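**Q** the sequence isn't on hand, but the structure is:
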């Protein structure tokens, strides 16, 4: 049996939200432009994702001069009921290895 994905249908294991969060966890002072480049997203998409993460209280930021400095709120549980158990910190620990 062929286990390859159907032609034209692509998927990945991580969501764009997870990718953005990993980049911020690696470098809390990272610029939106650099996140977009690393995640292969537009800057506007990254801004929306950051707004989503802040609204859900997984992320916060404060200004340092002309730059944002982000803080991951890592003690929070994951959002989806099927993912209950591990915290954001535990997920990031695996992804940041």
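**A** That came through, no problem. Computed from a predicted model, the values in this text were never measured in an experiment. Numbers count the residues shown, from 1 in each chain.

**Q** drop to CA atoms for contacts and neighbour counts, all remaining ones
**A** OK.

**Q** what's residue 89 in contact with, if anything?
**A** Taking Cα atoms under 8 Å, 6 or more residues apart in numbering, we find residue 89 in contact with 74, 75, 76.

**Q** apologies, that question was intended for residue 45.
**A** Residue 45 sits next to residue 36 when contact means Cα under 8 Å, 6+ apart.

**Q** here comes the other one, which I'd like you to weigh against the first:
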């Protein structure tokens, strides 16, 4: 199991849920281990966050052999009343680096522009 590297004390601008969602947006078939390393979280924390996101309808997955492929519900509205009307796609457009190396992300950026 991976341990969180360089623990952080104090507050941050972005929640761990948003970090995990952005990591999945960059690679929909990323392993929990890779997401954890990218987000500097434990694998257990990432599993819990993925479960939270799935239970709330922001994320789903399909099993392909020993791997999961995740699907983000880009049109789903964010939960907090201060973000009323903003979609997951608009959040991801801010968080995910869109370039030629990330498949599918031009779709997320386009969906955010339409919202």
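**A** Happy to help now that I have it. Since we're looking at a predicted model, the values are computed, not measured.

**Q** out of the contacts of residue 89 of structure 1, who's the most crowded?
**A** In terms of neighbours by other Cα atoms under 10 Å, those top out with residue 74 at 17 neighbours.

**Q** in which helix or strand would I find residue 75 of structure 1?
**A** Element membership of residue 75 of structure 1, judged by DSSP states H and E, is empty: it is in no helix or strand.

**Q** which position in structure 2 pairs with it?
**A** Alignment note (TM-score structural alignment): residue 75 of structure 1 maps to residue 75 of structure 2.

**Q** how about the nearest residue to its match, chain neighbours excluded?
**A** Spatially, and ignoring its direct neighbours in sequence, residue 75 of structure 2 is nearest to residue 87 (5.4 Å; Cα to Cα, 6 or more residues apart in numbering).

**Q** can I assume the one you found is in contact with residue 72?
**A** No - counting by Cα atoms under 8 Å, residue 87 of structure 2 does not reach residue 72; the two are 11.2 Å apart.

**Q** which residues sit in contact with residue 33 of structure 1?
**A** Contact analysis of residue 33 of structure 1 by Cα under 8 Å, 6+ apart lists residue 43.

**Q** any idea how far it lies from residue 84 of structure 1?
**A** Distance from residue 33 of structure 1 to residue 84 of structure 1, counting by Cα to Cα, to the nearest Å: 32 Å.
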